[in-house]
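> Structure here, sequence nowhere to be found:
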């Protein structure tokens, strides 16, 4: 896999001014995306100390990796528009997703345009955030095209960074999980502090479940009614500096327990989200939870046309979009999956709605970032790689699909879930999306 090179034309800076520090973040630009825009947002942070604590936590997430083989990456994504800023990042292992939302109440400035940039959280940036005091006024600008941190002690220039492919793949899976989540618990500030204190010591390999024992949140090793499964519970220590500052915490989970999320209400228009994959070793980029919806291609002009309608952070309401454009619900579902597969859709749990992210629009990434889908279509293109065996009661269809040096038996359709004899399905049992053999059989026979 290759990375996407993000180059910048001029530096971002942290400037010392008579009225305080001004943090100027430069913007990435790729062909077709606001190339002439000089600045997306410029203004003052109303509570710069709290924002700095939240951004420091985001930097902590970015710097973390819970799988030893993962590469260290430090490139958060910033989206400006619709009166708010969103800072997003993954842990280097891609199993933790974090986002800081700053709404109109948190900002005192002007949005000149909408767009997306990615910035480098290097040590000078982290150190600068740590030095912001409670009363220090800070100006923030999201603008042009290189990243530089400038202080009295010197400056650091980031002339070029790369946005990894798995970042966009991770964005695809995260929003799909978030859109399925249900609120399970709501904790007060006192309970949030107790949550930090109750995190089991060490690096946990077993699952833990978050429950309320009376008024106190606790982590237990056995599932009970209403408990929230938290895989790799030690990853919650990323929030230990921020949880004591929040006003409340909302805890969410998917119905099947494959992901969980913690939304910290920080007050003053600031909100912080931390989402965890099911297990430490599972990165969001490998989940494949949108592959079923991506099987049938939409006309390129439909997807491109939808992309032209939205700007950064604007609400994307699938039901309203279907009504306004006279589209069937399943068509809009496929449209959402296509946009999401390019990293263009996010999901706001607290507001229960999708939002748009202005990343580069390249339809070819749908296949390039989903190799199982690409390989399934290659199987269909071959003459005899997918063969019908028979159709049973209830439309249950059995097929033979060629693998590497072996044929696999695939069963799809009917009331039961699909099955395959390949090692991928045996290992994951459909929890990380369908294998290429199931996809090929579904595309051919269903």
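On my side now, so go ahead. Since we're looking at a predicted model, the values are computed, not measured.
> use CA for all of it now, contacts and neighbours both
Fine.
> And stretch 154-168, end to end?
End-to-end span of stretch 154-168 (CA to CA, to the nearest Å): 33 Å.
> next up, a second structure to put side by side with the first:
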């Protein structure tokens, strides 16, 4: 599988003229209609100091790695529209997801267009951001305000950034994990600082839990009924740069108690950081999006939503069902399908989806998962034999290499006799045999 390589026609710049700092973010996307937009937003930051600290944290995440994948240069993506700007990205190992949600009150300017694109986070720009003080003025441009004319006498420095397929896969699947999380703890500023004072040193391999004892939060190796498991707890050090300025944090945990997320509140903006179950496991390999990719989403629906919705607009399935005369059950499947191909994000604090299109072609996203391709091959080769099919129960045999695998689907419970299911018990998504049966039925 070939990784995606971006070619920036320019680089992001940070300049200071007459006491006003100007940040221009160069952008690049795989989608031509968006790539041709010279500028998405131009205006000023109402709280540049906190914004700069959050951007530095995002840069720290996208340049880090906690697994066998070496850290390398990765640029975040930005969604601009509906009076909001969102920055999001992944660590190189795909185990940490970060997103900065800039609310309308954090920016003062003009949204010239809406869309999602990759932006250049280079070293000189980040070094300059670290020097921003609380009383400084900063203007922000996502793209160039004016279309630049490049002549034979003009030289433009081109920057190349490689985005591996696992990075793109992670962006499509993490939204499904976030939508599966519930709020467990809320900590104020003092409680947050006290909690992180108990953060163990070094790379700890054992599991830790955020627990509350006698009104005090702490990290502990002992699981409790309401504790939140943190796999690879050393990854939490990515948050240390913003702890002194945070107002409060919210701790979320998934229904299976495997993954978790921390939302840091700053008043005008919030920074979310989600963690995969363990440091060696990335969101891209979990396979949670597979079930929703079995439904063939008509392309006309995708195009229709592109014309109906703007970037960062709240996705209200009930309202869309009523306005467009779509059955509620169909809309539920549509929501899951759209989320699995990156057209929806999930806001933990608001508890709803928002619209955003990833800066990658839809067919690229659909072709990323080998389990999906192998399941389609099983169906095409007639290797699936349905033995029993009732309203809430399916039983089938699926041909393997020299063996027949037994698949049983009862309501939401899936079981298979293959080695993959035996090893992971559904914790890393369904196997290709279950997927093939679901596709066929």
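Good, I have the coordinates. Since the model is a prediction, treat every value here as computed from it, not as a measurement.
> Would you mind reporting the TM-score between them?
Once superposed, chain against chain, the TM-score is 0.91 (TM-score structural alignment, normalised by the length of the second structure); 432 aligned residues with a CA RMSD of 2.3 Å.
> Just the buried positions in the host helix or strand of residue 336 of the first structure, please.
Taking DSSP states H and E as the definition, one finds residue 336 of the first structure inside helix 329-341. Using 16 or more other CA atoms under 10 Å as the test for burial, helix 329-341 of the first structure gives 332, 334-341.
> One more: stretch 203-221 of the first structure?
207-211, 217-220.
> Pick out the most distant pair among these.
Greatest spacing in these, by CA to CA: 207 and 217 (16.1 Å).
> Which stretch of the second structure is the helix or strand following the helix holding residue 336 of the first structure matched to in the alignment?
The helix or strand immediately downstream of helix 329-341 of the first structure is strand 345-348, counting by DSSP H and E. Counting by TM-score structural alignment, strand 345-348 of the first structure lines up with residues 344-347 of the second structure.
> Following superposition onto the first structure, what is the mean distance for that stretch?
After superposition onto the first structure, the mean distance of stretch 344-347 of the second structure to its aligned counterpart is 1.0 Å, using mean CA distance after the TM-score superposition for the first structure.
> List the contacts of residue 156 of the first structure.
124, 148-150 (CA atoms under 8 Å, 6 or more residues apart in numbering).
> How much space separates it from residue 25 of the first structure?
13 Å.
> joint contacts of those two?
residue 148.
> For the helix or strand hosting residue 292 of the first structure, report the contacting residues that lie outside it.
In this assignment (DSSP H and E), residue 292 of the first structure forms part of helix 291-294. Outside of helix 291-294 of the first structure, the residues within contact range by CA under 8 Å, 6+ apart are 333-334, 337-338, 370, 373, 433-434, 439.
> picking up where we left off before, the helix holding residue 336 of the first structure vs the second structure, mean deviation?
Mean for helix 329-341 of the first structure is 2.7 Å (mean CA distance after the TM-score superposition for the first structure).
> How far off centre is that helix?
Counting by CA atoms, centre = their mean, to the nearest Å, helix 329-341 of the first structure is centred 17 Å from the centre of its parent chain.
> again with stretch 102-121 of the first structure
Distance, centroid of stretch 102-121 of the first structure to centroid of chain: 18 Å (CA atoms, centre = their mean).
> which parts of that stretch are buried?
For stretch 102-121 of the first structure, by 16+ other CA under 10 Å, it's 102-103, 106-107, 109, 111-121.
> Please verify my assumption that residue 413 of the first structure contacts residue 392.
No: under the criterion of CA atoms under 8 Å, residue 413 of the first structure is not in contact with residue 392, lying 9.6 Å apart.
> Tell me the one of the buried residues of stretch 203-221 of the first structure nearest residue 48 of the first structure?
Comparing these against residue 48 of the first structure with CA to CA picks out residue 217 as the nearest, at 30.3 Å.
> Tell me the spacing between the closest one and residue 185 of the first structure.
Note on residue 217 of the first structure: its distance to residue 185 of the first structure, by CA to CA, is 10 Å.
> cool, and residue 302 of the first structure?
Note on residue 302 of the first structure: its distance to residue 185 of the first structure, by CA to CA, is 39 Å.
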